[in-house]
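Chemist: With the sequence up front, the predicted model follows.
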Amino acid sequence: MSRLFGTDGVRGEANLELTPELAYRLGRAATLYFSEKSEDDKQPSIIIGRDTRISGTMFESALSAGITSAGGRAIVAGIVPTPAIAYFAKSMNMKAGIVVSASHNPYYDNGIKFFGGDGYKLPDAVEDEIESIVRHIEMHDDLYRPSCGNIGTVEFRHDLVKHYMEYVLSTTDVKLDGMKVVLDCANGAAYEVMPAVLRRLGADLTVIHAAPYGTNINDNCGSTHLESLKEAVLEYKADLGIAHDGDADRCLCVDEKGDVIDGDHILVMCGLDRMKQGKLANNTIVTTVMANIGFHQAVKAAGGKVEVTKVGDRYVLENMLENGHCLGGEQSGHIIFSDFATTGDGLITALQVLSAVKRSGKKASVLNGMMTSYPQVLINVTVGTKEGWEENTAITKAIDEGNQALGERGRILVRPSGTEPLIRVMAEGPDEDELNTICNKIADVVKSELGK
């Protein structure tokens, strides 16, 4: 039986792979787990937030039912960014936080992920214990069921989003008066709070894709579809464009010329800005194996250092906490400023980019140009199974041949997606045509060997 939790919670197509019955069991299991671990609190409080997907209320209700069936208190925050739940879990002394979201995935997918009372994602070992309780409930639910006045309660607190807005505003002292900004909310969880934040800071703001109706989240918009943001930045002659994903834990930007500022460039811009202020701990930025070669060159040229982890923001954060670093992230726009937050926060990231641009007195394109990106080609191959791909001789042979062709001029990285049935094939080097040829050859073999 495969593990229930992936690299970022439990995900699947809503009502088919991820069902309300499973959500109920997860809510019930988590409550039983946290009440068992707490000697002084047998009615644990768990806060729930969601994005704008049509299935969100279904899972919100199912989780609440599971929590209350085990005697817990469900605090329902409604539509809020994922990092807001991490913030509330810690600041409100919750036993846990639960987010209903599939991040950048299409609307028909959904997911359930947990934060602990410390605001950090749950360790694998805790997820495994919760999963074992879920499996027990599936087979024979003979676990604690309170009655009478001991049944749990549900409290609806969408007013909490205002407290999160104040928290985000507190992370910068830079006013944005005179800055023209275009904001793409991806028809997702940032649609309410982020426009209010930027207007409070004085930005001359144009907002796009901020009218969610359940099925348009991430639909040709947001951080995975930047075309409309580029067009709007050029049309309105903006100084910067900002794009979030569906749950707003990531951020990508577009400079005034319409060029993308990806996570690597954001890390360089914000990292060097913090170095100038003496606020970059150990003069080190943490990133993943996906970071562009140009990122390493730019940080080194500025006198900084880089530490590299596996793909996944949880691995970036582990390194940061273990070694006392304060800035890390991924090319995809998951950026962690540990001075401010326990997880990636797209809103805080956007404010740090805007602050860096404002402090510099330069155009965003100038800061974006501090790093030169080498061409990267990425092909996502849909597969029937990800199991055993590393031992597949045909795939390893294709990768070896690609590495021989590139030599020391570039690199190849093949890895499975942690959240989708995909094998990702990436090549990086100076010649994009050559990279396309190499990537397609490897992708064809992967599809032939593992495709549906």
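Modeler: Everything's here; your move.

Chemist: hey, let's count contacts and neighbours off CA atoms from now on
Modeler: OK.

Chemist: Now for Ile423, how many residues are close by?
Modeler: For Ile423, the count of nearby residues is 24 (other Cα atoms under 10 Å).

Chemist: what's the answer for Ile48, then?
Modeler: Look at Ile48: counted by other Cα under 10 Å, it has 29 neighbours.

Chemist: ditto for Leu16
Modeler: 10.

Chemist: Which helix or strand contains it?
Modeler: In the assignment (DSSP states H and E), Leu16 maps to no helix and no strand.

Chemist: Phe59 versus that one, what's the distance?
Modeler: For Leu16, the distance to Phe59 equals 13 Å [Cα to Cα, to the nearest Å].

Chemist: do the same with Val174
Modeler: Val174 is 39 Å from Phe59, by Cα to Cα.

Chemist: Settle it for me: which of the two has more neighbours?
Modeler: Taking neighbours as other Cα under 10 Å, Val174 and Phe59 compare with Phe59 leading, 28 against 16.

Chemist: sec struct for that one, please.
Modeler: helix (DSSP: H, G, I helix; E, B strand; the rest coil).

Chemist: do the same with His265
Modeler: Recorded secondary structure, His265: helix (three-state DSSP).

Chemist: Quick one: residues contacting it.
Modeler: With contact taken as Cα atoms under 8 Å, 6 or more residues apart in numbering, His265 is in contact with 295, 368, 371.

Chemist: Isn't the first one up against Tyr374?
Modeler: Looking back up the chat, that one is Phe295. No: the criterion here is Cα atoms under 8 Å, and Phe295 misses it with Tyr374 at 9.2 Å.

Chemist: Between the two, tell me which one has more neighbours.
Modeler: A count of neighbours by other Cα under 10 Å puts Phe295 above the other of Phe295 and Tyr374, at 23 against 16.

Chemist: Next one for the comparison:
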Amino acid sequence: MAKRNLFGTDGVRGVVNTEITSKLALSLGAAASIYFDGRLAQQTNRTIAIAWDPRVSSEMLAGALGAGFMETGVSVDYLGVLPTPGLALILARETRYMAGAMISASHNPPEYNGIKFFGPGGHKLADADEEAIEANLGLVELGNPSRVHGDEVGGAHRVENAREEYMAFVRQNNPGLSLEGIRIVVDGAHGATSYTTPALLRQLGAQVIEMNTDQDGKLINKDCGSTHPGAVGARVVTEKADLGVAHDGDGDRVIMVDHTGRRVSGDVMLYVLALGLAGEGRLTGNTVVGTVLTNLGLEKALEPHGVRLERTSVGDRYILDRLNEGGFVLGGEESGHIINLYQNVTGDGLATTLAVLGYLVRTGRDLSEIVDEVELYPQIAENVRVKDNTIASCPEFVAAVEAARMELGNAARLVVRPSGTEPLVRIFLEGKNTERLMALAERLKRVLLSAGQQGEE
């Protein structure tokens, strides 16, 4: 199988009309159609579902992607603006689709967009599947032998009730939940959850204060949402709310804040959910799956409850792989991307919100009280913008990283990870001595930038 050049850690993503264009979307639709048709057409209808977030470029890319499918005879249902987990859950519950595609760049700025594919059951594609689609691009560029003619092309249909269908599924997964008397601030990041989260919380009885829920695609993720939770935290304090929730652009993440405006990370939410499931005897293997970046404080907090933490590489697909391999049900990342297989087959910010609220309602506990139980270790994260992520493999930087690890010993952790979606190298350190960590991060940053300048000469 050829090496992937187009697909990153979460589909194809880039700046619109630079890395990702309508022409590319058209070709990807045809290439993906060849892949899905060859494997799935005998078992399912030849129809694909396409959804998107509110970015200005999303409908342009959705139309082009759909055209690529339709020219090979595959019909397209356009679901409209819908959170990514909404598409996944519809695919998991319905059998009318052979596959799905989401147009979104998740937590990235408005100028970015992306395309990621889902197979039957709502599962993201494995690396080998994406490699096969990328290989099919060559066939498409040579003339697309799968193109049909005349009235054999696929049709297009707009589905008007996809958001309501998703909300109904999420509500079914949380039977009997009442949020009467709870005051919640919701930051939709101008994204795909701007309607679904406030609407479902209100259906369950909560009093909801909305912010950044106008679906303005030019503002998506800008100084708001899960990547900037200070805004929702301040609003919670001003409104005297019980808590707040902040999503990213496509709704697969959520970061919460307690009544004091304090950030509640994905690691802390994993702790809450683990306590709830373990208490009900439903935390299979008494195991939570995190990543190499999961805070050591979570691991320490879980131990007295007989729950262990397993770590994978960074990325929800690796977490999901381990959940399936081990027969586990709960995993996630500090970013608030939580996979709870009782709720959905992928990260779902709305479902995570309801699961956390459900635990609080059942136990009568306050979110801030639970936050105090998890002593998170200080973490330093330095995102270094580079021209080429491969610079992280240069000998000078690799040597500097190994020297830093030797210096830290067992007192702290160091992780270096090139971004899969942006020209960034992420330097991550965790330990109790913040000044020492900051000094090491700065030293590694200087080595990395120096190596990059030498590579340009």
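Modeler: Great, that's in hand. What you see is a predicted model, and the numbers here were worked out from it, not measured in a lab.

Chemist: quick one on the thing from earlier: list which of the contacts of His265 of structure 1 are still in contact in structure 2.
Modeler: With both residues aligned by TM-score structural alignment, their matches' Cα atoms under 8 Å, the contacts of the contacts of His265 of structure 1 that structure 2 also has are 295, 368, 371.

Chemist: Which of those fall within helices?
Modeler: Counting by DSSP state H, the part of the kept ones among the contacts of His265 of structure 1 found in helices is 295, 368.

Chemist: And the kept ones among the contacts of His265 of structure 1, which is closest to Leu160 of structure 1?
Modeler: Proximity of the kept ones among the contacts of His265 of structure 1 to Leu160 of structure 1 (Cα to Cα) peaks at Asn368, which lies at 35.1 Å.

Chemist: Could you find the counterpart of the closest one in structure 2?
Modeler: Taking TM-score structural alignment for the superposition, Asn368 of structure 1 sits opposite Val371 in structure 2.

Chemist: and if you look at Ile67 of structure 1?
Modeler: With TM-score structural alignment as the criterion, Ile67 of structure 1 matches Phe69.

Chemist: tell me which element its match falls in.
Modeler: Going by DSSP H and E, Phe69 of structure 2 is part of helix 58-70.

Chemist: Then Leu179 of structure 2?
Modeler: Assessed by DSSP H and E, Leu179 of structure 2 sits outside every helix and strand.

Chemist: Identify the residues contacting the aligned partner of it in structure 1.
Modeler: In structure 1, the residue paired with Leu179 of structure 2 is Leu176, using TM-score structural alignment. Shown in contact with Leu176 of structure 1 (Cα under 8 Å, 6+ apart): 198, 201-203, 354-355, 358.

Chemist: Restrict the residues you listed to the buried ones and give me that as a ChimeraX selection.
Modeler: In ChimeraX, this line selects whichever of those come out buried by 16 or more other Cα atoms under 10 Å:
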select :198,201,203,354,355,358
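
Chemist: whereabouts in structure 1 does stretch 433-444 of structure 2 align?
Modeler: So stretch 433-444 of structure 2 sits over residues 431-442 in structure 1, by TM-score structural alignment.

Chemist: Buried residues in the matching stretch, which are they?
Modeler: Those would be 434-436, 438-442, for stretch 431-442 of structure 1 by 16+ other Cα under 10 Å.

Chemist: Relative to structure 2, which residues correspond to stretch 275-282 of structure 1?
Modeler: Mapped onto structure 2 using TM-score structural alignment, stretch 275-282 of structure 1 spans residues 278-285.

Chemist: Likewise for stretch 19-34 of structure 1?
Modeler: Under TM-score structural alignment, the match for stretch 19-34 of structure 1 is residues 21-36.

Chemist: Let me know the outermost residue of structure 2.
Modeler: Distance from the C-alpha centroid of structure 2, by Cα atoms, centre = their mean, peaks at Gly150 (39.5 Å).

Chemist: Identify the residue of structure 1 aligned to that one.
Modeler: Structural alignment (TM-score structural alignment) places Gly150 of structure 2 against Cys148 in structure 1.

Chemist: Quick check: Lys240 of structure 2 touching Asp258?
Modeler: No: using Cα under 8 Å, Lys240 of structure 2 makes no contact with Asp258, being 10.7 Å away.

Chemist: any idea where the helices of the stretch 251-400 of structure 2 begin and end?
Modeler: Using DSSP state H, counting those that start in this stretch, the helices of the stretch 251-400 of structure 2 run over residues 266-279, 296-302, 316-326, 349-363, 367-371, 395-408.

Chemist: and the fourth one with helix 266-279, angle?
Modeler: Between helix 349-363 of structure 2 and helix 266-279, the angle comes out at 50 degrees (axes from the mean of the first three to the mean of the last three Cα atoms, to 10 degrees).

Chemist: Helix 349-363 of structure 2: average distance to aligned residues in structure 1?
Modeler: Superposing on structure 1 and averaging over aligned pairs (mean Cα distance after the TM-score superposition for structure 1), helix 349-363 of structure 2 comes out at 1.1 Å.

Chemist: so how far is that helix off the chain centroid?
Modeler: 19 Å (Cα atoms, centre = their mean, to the nearest Å).

Chemist: Could you do stretch 434-441 of structure 1 as well?
Modeler: Worked out by Cα atoms, centre = their mean, stretch 434-441 of structure 1 lies 28 Å from the chain centre.
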